[in-house]
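Chemist: Provided below for reference: sequence and predicted model.
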Amino acid sequence: MWDYFSFSKGLSEKLFSREIRFQEFNDEWKLQSLGDIGEVFNGLSGKTKDNFGTGKPYIQYKQIFDSSKVHIKNCGFVEISENENQNRVMYGDVFFTISSETPKEIGMSSVLLEEVSEMYLNSFCFAYRPSSSQVINPLFSSYLFRSFNFRKEIIKLAQGSTRYNMSKGELMKLTIILPSLEEQKDIAQLLFSIDSKIEVEKTILNKYQFQKQYLLQNLFI
């Protein structure tokens, strides 16, 4: 079976390093500081374990660590009082983990790609909100912040010995190189289509494995 995952990873690296480009684009990519095109904010504060289990949806640490795109169906729930001052998340926000057991796992990112009415973020992560979706396309950012080159820079921010942490201030000093919004959209859509194909192949493979297991279990009955 064609190894779509390796193909997707290799293609992503070549696209973000500009080794390959779409023929219709020839504009120079622009160097931008994260601090110049967005701002950061914290997750939930002042909560105890008794506040969790019911209430409003919030994005959990594992959701961010596991996927570059937030899957809303996996959200937890937290009690939020009517006049409570907590930061709400919104479409296009990028979430980063700020603590990990190894430097290579620091600053894993995930992007919210759906419109939500009221949703929050766990206290062990922070959010980065671009100043406009006209500066950086949300789907593009889900690939950019997990790209090989950006991950190399993130890992350098890890501080600690037994447990590693990352500073929001240091993250905001990092720079990224952005193509035009139209080129961002084309890159994101290409990578998304390959990811979708990977998910279809995984589903088909799982069905074949289940069928094989069933046949083997019933072969000698």
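Modeler: Done, it's in.
Chemist: can we go C-alpha only for contacts and neighbour counts from here?
Modeler: Noted.
Chemist: from the contact counts, what lies against the longest helix belonging to the chain?
Modeler: Using DSSP state H to define each element, the chain has its longest helix at helix 181-218. If you count contacts as 3 or more Cα pairs under 8 Å, 6 or more residues apart in numbering; DSSP states H and E, helix 181-218 packs onto helix 4-16, helix 138-144.
Chemist: let me have those helices in JSON lines, extended by mean neighbour count.
Modeler: Rendered in JSON lines, the data for the helices and strands packed on helix 181-218 read as follows (neighbours: other Cα atoms under 10 Å):
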{"stretch": "helix 4-16", "mean neighbour count": "15"}
{"stretch": "helix 138-144", "mean neighbour count": "23"}
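Chemist: for the residue nearest to E28 when sequence neighbours are not counted, grab the count of nearby residues.
Modeler: Leaving aside its chain neighbours, E28 sits nearest to P179 (7.0 Å; criterion: Cα to Cα, 6 or more residues apart in numbering). Here the count is done by other Cα atoms under 10 Å, and P179 has 20 residues near it.
Chemist: same deal with F220?
Modeler: 6.
Chemist: can you classify it as helix, strand or coil?
Modeler: coil (DSSP: H, G, I helix; E, B strand; the rest coil).
Chemist: cool, W2 as well?
Modeler: Under three-state DSSP, W2 comes out as coil.
Chemist: and it, how many neighbours?
Modeler: By other Cα under 10 Å, 8 other residues sit near W2.
Chemist: how about K185?
Modeler: 16.
Chemist: I figured it hits P138, correct?
Modeler: No - using Cα atoms under 8 Å, K185 is not in contact with P138, being 9.1 Å away.
Chemist: quick check, central residue of the protein?
Modeler: S110 (1.8 Å; Cα atoms, centre = their mean).
Chemist: other SSEs contacting the strand ranked longest in the chain?
Modeler: Using DSSP state E, we find that the single longest strand of the chain is strand 52-59. If you count contacts as 3+ Cα pairs under 8 Å, 6+ apart, strand 52-59 packs onto strand 76-78, strand 120-121.
Chemist: what packs against the shortest one?
Modeler: Right, the one you point to is strand 120-121. strand 52-59.
Chemist: which element follows the strand it packs on toward the C-terminus?
Modeler: helix 61-66 (DSSP states H and E).
Chemist: which positions in that next one come out as buried?
Modeler: Buried residues in helix 61-66, defined by neighbour count with 16 or more other Cα atoms under 10 Å: Y61, Q63, I64, F65.
Chemist: closest one of those residues to A127?
Modeler: For these, the residue nearest A127 by Cα to Cα is I64; the value is 10.8 Å.
Chemist: then this one, side by side with the first:
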Amino acid sequence: MSDPRNSSKSGPTAPKPGAFMDVREANAKYLPTAERQIPKGYKQTEVGVIPEDWEVKRLKAISPSQSVGLVINPSTYVEDDGTVPMLVGSNIFPNKISWESARRISEISNQALPASRLFANDLVTVRVGDPGITAVIPRELDGCNCASVMIIRHHARFNSQWLCYVMNSKAGLSQIADVQYGTAQKQFNISDAINFIYAVPPRAEQDAIAEVLSDADALIEALEQLVAKKRQLKQGAMQELLTGKRRLPGFNGEWEIKLLGEIGESIIGLTYSPNDVRADGVLVLRSSNVQDGALSFQDNVYVELEISERIMVRASDILICVRNGSRDLIGKCAKIDDGCKGMTFGAFMSVFRTPFHNFVFHQFQSNVIKRQINEHLGATINQITNKSLNSFQIPFPKDEAEQTAIAQILTDMDAEIAELESKLAKARAIKQGMMQQLLTGKIRLV
């Protein structure tokens, strides 16, 4: 095949059949700078370049009514036998309401609080804590009540789901960030929020955008539920397989109780000072490098100093968080792989080094060891010592082939979960890209 750079033909190359070529775009380099940046059919506004048939409106012009839910302590109205959900900020997530976790008030109290009653397609926005997060009231919550959240009343002139996506978008939340105040608890005033400005498409396009993004949310929710189900199945499998309650076909040999110190060794990590930290050097694995049972390298620290070979990680080491400000993080672990050669680990971490790593790694993720960690944690200091680790007991098959078979089943389940989580992450990223394109009019649906 000839090199196109050596072609003797002159002039522009014709586009391939079916290729799209915008004449205005092709000649953009000959246009004035300001005009070059605005495609045909679009206009420059205070919120950026948007389609010519879109408008820029303040929130108070989009919705005719905004208010604050009940501002006194909602616990005053909560009753053990209440039936009406009382939504607060902690029940609200982006485009989603966790109404099952909401506390309840009586129907009598609900009728006595008409100003904070909510109706289907109203929007509620978190005011305190995680300000700006918005969700739409679904039909099943029609008539419920709320406290200390911003209420945006639905009107036929706008699609509630569309407005919800706009408010939860990067551009929408940035306006909240500009006016929020407070230190321990961030919050904002409705008097500021009603003046937020948004790019508003015609109603038909709002409906189309909301439908596409709702479909994306439905896919994400389905994947989240599937991941949660697979995690529950794995927990059940660990409970049965790692304790010998359920035996795999072909295995009937004896099990015994082993101390971890009998089948391996625990090693405490590197102590270093801030003066040792560099922009590059030896990577020190810390608690932040362990996420959901796997290694993560989003938050790294490097040091430059002499390090003993003993505390350089090896493939198949089990990296464990043994000291942390949060008790819940003690015991979280990940398995070291070949890609970690040349790394070490910090003093708040340990590695457990054993020839039975495949089986023992899953024991560290099971309730067998988690229960013993909780028993050994101090009342005030969140840590487990090497002595404690070595004293932990685990059920242990004498037949190494049974260990391998059990580990393989659980490893396969981990791989399936990881694949689903990858699909979930991709679905979330695609949705974010869709929001960026659809909510700014870069892609038109109508």
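Modeler: Received the coordinates, thanks. None of the values given here were measured: they were computed from a predicted structure.
Chemist: what's the spacing between the aligned residue in the second structure for S123 of the first structure and S308 of the second structure?
Modeler: The equivalent of S123 of the first structure in the second structure is A347 (alignment by TM-score structural alignment). Using Cα to Cα, to the nearest Å, A347 of the second structure is found at 13 Å from S308 of the second structure.
Chemist: higher neighbour count, the two?
Modeler: Using other Cα under 10 Å, the more surrounded residue of A347 of the second structure and S308 is A347, with 17 against 9.
Chemist: now do the contacts for the more buried one.
Modeler: A347 of the second structure makes contacts with I268, G269, L270, T271, as judged by Cα atoms under 8 Å, 6 or more residues apart in numbering.
Chemist: now render those residues as CSV, adding secondary structure, neighbour count and distance to L438 of the second structure.
Modeler: Shown next, in CSV, are those (DSSP: H, G, I helix; E, B strand; the rest coil; neighbours: other Cα atoms under 10 Å; distance: Cα to Cα, whole Å):
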residue, secondary structure, neighbour count, distance to L438 of the second structure
I268, strand, 19, 51
G269, coil, 22, 49
L270, strand, 18, 49
T271, coil, 10, 50
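Chemist: need the nearest residue in space to Q161 of the second structure, chain neighbours excluded.
Modeler: Counting by Cα to Cα, 6+ apart, the residue nearest Q161 of the second structure is A210, at 5.6 Å.
Chemist: can I assume the one you found is in contact with W162?
Modeler: Yes - A210 of the second structure is in contact with W162 according to Cα under 8 Å; the separation is 4.8 Å.
Chemist: surely S100 of the first structure touches C125?
Modeler: No - the pair S100 of the first structure / C125 is not scored as a contact, 10.8 Å apart, by Cα under 8 Å.
Chemist: so which of those two has more stuff around it?
Modeler: C125 (23 against 20).
Chemist: which residues does the more buried one contact?
Modeler: N42, G43, Y61, F95, F96, T97, I98, S99 are the contacts of C125 of the first structure under Cα under 8 Å, 6+ apart.
Chemist: which residue in the second structure occupies the aligned position of the second one?
Modeler: Taking TM-score structural alignment, G43 of the first structure has G269 as its aligned residue in the second structure.
Chemist: please name the nearest non-neighbouring residue to that match.
Modeler: Closest to G269 of the second structure by Cα to Cα, 6+ apart is A347, at 4.2 Å.
Chemist: N110 of the second structure -> the first structure?
Modeler: In the first structure, N110 of the second structure lands on no residue (TM-score structural alignment).
Chemist: so N110 of the second structure sits against L87, correct?
Modeler: No - using Cα under 8 Å as the test, N110 of the second structure is too far from L87 to be in contact (12.0 Å).
Chemist: the more surrounded of these two?
Modeler: A count of neighbours by other Cα under 10 Å puts L87 above the other of N110 of the second structure and L87, at 27 against 23.
Chemist: pull the number of nearby residues for S68 of the first structure.
Modeler: Neighbour number of S68 of the first structure under other Cα under 10 Å is 22.
Chemist: who touches it in this structure?
Modeler: By Cα under 8 Å, 6+ apart, the residues touching S68 of the first structure are S109, S110, V111, S142, Y143, R146.
Chemist: if we go to 10 Å?
Modeler: Under the criterion of Cα atoms under 10 Å, 6 or more residues apart in numbering, the contact list for S68 of the first structure reads 94-95, 108-112, 139, 141-146.
Chemist: can you tell me which of the residues you listed lies closest to L191 of the first structure?
Modeler: Looking across the contacts of S68 of the first structure and measuring by Cα to Cα, the closest to L191 of the first structure is Y143, at 8.0 Å.
Chemist: is it true that the closest one touches S110?
Modeler: Yes - under the criterion of Cα atoms under 10 Å, Y143 of the first structure makes contact with S110 at 9.1 Å.
Chemist: which neighbours do those two have in common?
Modeler: Joint contacts of Y143 of the first structure and S110 (Cα under 10 Å, 6+ apart) are S68, K69.
Chemist: excluding residues flanking it in the chain, which one is nearest F150 of the first structure?
Modeler: L144 (7.1 Å).
Chemist: ok, now how distant is the aligned partner of that neighbour in the second structure from D207 of the second structure?
Modeler: Taking TM-score structural alignment for the superposition, L144 of the first structure sits opposite Q363 in the second structure. Going from Q363 of the second structure to D207 of the second structure by Cα to Cα gives 50 Å.
Chemist: can you check V56 of the second structure too?
Modeler: V56 of the second structure is 18 Å from D207 of the second structure, where distance means Cα to Cα.
Chemist: for Q175 of the second structure, same thing?
Modeler: 24 Å.
Chemist: output the contacting helices and strands for the host helix or strand of V212 of the second structure.
Modeler: Using DSSP H and E, V212 of the second structure sits within helix 203-241. Contacts defined by 3 or more Cα pairs under 10 Å, 6 or more residues apart in numbering; DSSP states H and E place helix 203-241 of the second structure against helix 160-168, helix 357-364, helix 367-376, helix 400-438.
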